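Engineer: quick one: sequence plus predicted model below, questions after.
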Amino acid sequence: MGVARQTVYTWKALLDEGGIDALRAVPGRGRPAKLEPEQLAELRGALLQSLTAHGFGTELWTLKRVGSLIKRTYGVEFSQTQIWRILGALGFSAQKPDRRAIERDEDAVRHWKRHTWPALKKKPNVTAD
């Protein structure tokens, strides 16, 4: 059920005392959500857009950037742990960025490694005694 054992005991006691109607009368517990479901749906759409569309310089979402977007858009501030939970609830998971640039030219890299790099390497000092 995803709740603490004590909560189940409380529910059982309510059921035993007042039946199913007593359980239905229990108010919702916990702090109210700071973002409405519609806002979460908007946030998901925003996260699927390009970061440059939101004023960031690179195409890499971080928890800090997501938090900045949420604060700018909805005026609500979350801890990074809570941002992580929100992203998980929206279906996002951690992704490791590719280390190589998209614009990388493999032929130019190969040419540089074969021709330019060997010329730049230090030559051993050979001194005659």
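Structural biologist: Ah, there it is.

Engineer: please make it C-alpha for all contacts and neighbour counts, starting now.
Structural biologist: Noted.

Engineer: ok, then the element right after the lengthiest helix in the chain?
Structural biologist: If you go by DSSP state H, the chain has its longest helix at helix 5-24. For helix 5-24, the following helix or strand on the C-terminal side (DSSP states H and E) is helix 37-48.

Engineer: second structure for comparison follows:
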Amino acid sequence: MRYSDRGGGLSAQERAKREKLRFRAADMFAGDIEPPRVAELLGITRKSAYEWYALWSRGGRAALASKGAAGNGCKLTDEQLAWLEGALEEGAAAHGWDDQRWTTSRVASLIWARFHVSYTARGAAYLLNRLGWAGRPGSRRGGPSGG
């Protein structure tokens, strides 16, 4: 479920509240209450109740635990981000490309080659922006030009 008015996700408090609701549903499923009745009792949509029921059927209560990450949702650890920052500062040529230009595709490839973490070019662009790199990968806001 997307919440476009909230930047694409739930706050930690909202996520915990939603998880608690899913756990209440799991308890009801365990008590042989059907998804439409669970939806009515909890004030959720039937669609959600059936989705939660399917998850619960396959994996029990644990399958309904929150999978949302607290924080910014970045796939890389702080140590990996630090390494990436250093690699970007070194320039693309230091990492096998013919010139110093960092493109989002190159950054995504570098992340995959080093950490086996998949990023799309668009995801790499978001990551670069978060790290303080200007709209053109290769120059840094408030810092030296990378090429």
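Structural biologist: Thanks, I have it. Just so you know, these numbers come straight off a predicted model, no measurement behind them.

Engineer: give me the TM-score for this pair.
Structural biologist: Scored against TM-score structural alignment, normalised by the length of the first structure, the superposed chains reach a TM-score of 0.50; 79 aligned residues with a C-alpha RMSD of 3.1 Å.

Engineer: buried set for the longest helix of the first structure?
Structural biologist: 14, 23 (16 or more other C-alpha atoms under 10 Å).

Engineer: can you check stretch 110-120 of the second structure too?
Structural biologist: 110-111, 119.

Engineer: check stretch 24-40 of the second structure too.
Structural biologist: For stretch 24-40 of the second structure, burial by neighbour count (16+ other C-alpha under 10 Å) applies to 25-26, 28-29, 35, 38-39.

Engineer: just to revisit the earlier point, distance from the chain centre to the longest helix of the first structure, please.
Structural biologist: Relative to the chain's own centre, helix 5-24 of the first structure is displaced by 38 Å; criterion: C-alpha atoms, centre = their mean, to the nearest Å.

Engineer: same list, the buried residues of stretch 110-120 of the second structure, but as a markdown table with secondary structure and distance to G59 of the second structure please.
Structural biologist: Output for these, formatted as a markdown table (DSSP: H, G, I helix; E, B strand; the rest coil; distance: C-alpha to C-alpha, whole Å):
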| residue | secondary structure | distance to G59 of the second structure |
| --- | --- | --- |
| L110 | helix | 36 |
| I111 | helix | 32 |
| Y119 | coil | 28 |
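
Engineer: distance to A125 of the second structure added to these, as TSV?
Structural biologist: Below are these laid out as TSV (distance: C-alpha to C-alpha, whole Å):
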residue	distance to A125 of the second structure
L110	13
I111	12
Y119	9
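
Engineer: looking at these, which is nearest P137 of the second structure?
Structural biologist: L110 (13.5 Å; C-alpha to C-alpha).

Engineer: which residue packs closest to the aligned partner of that closest one in the first structure, ignoring adjacent ones?
Structural biologist: With the correspondence set by TM-score structural alignment, L110 of the second structure lines up against L69 in the first structure. Nearest residue to L69 of the first structure in three dimensions, chain neighbours excluded: H54, at 7.8 Å (C-alpha to C-alpha, 6 or more residues apart in numbering).
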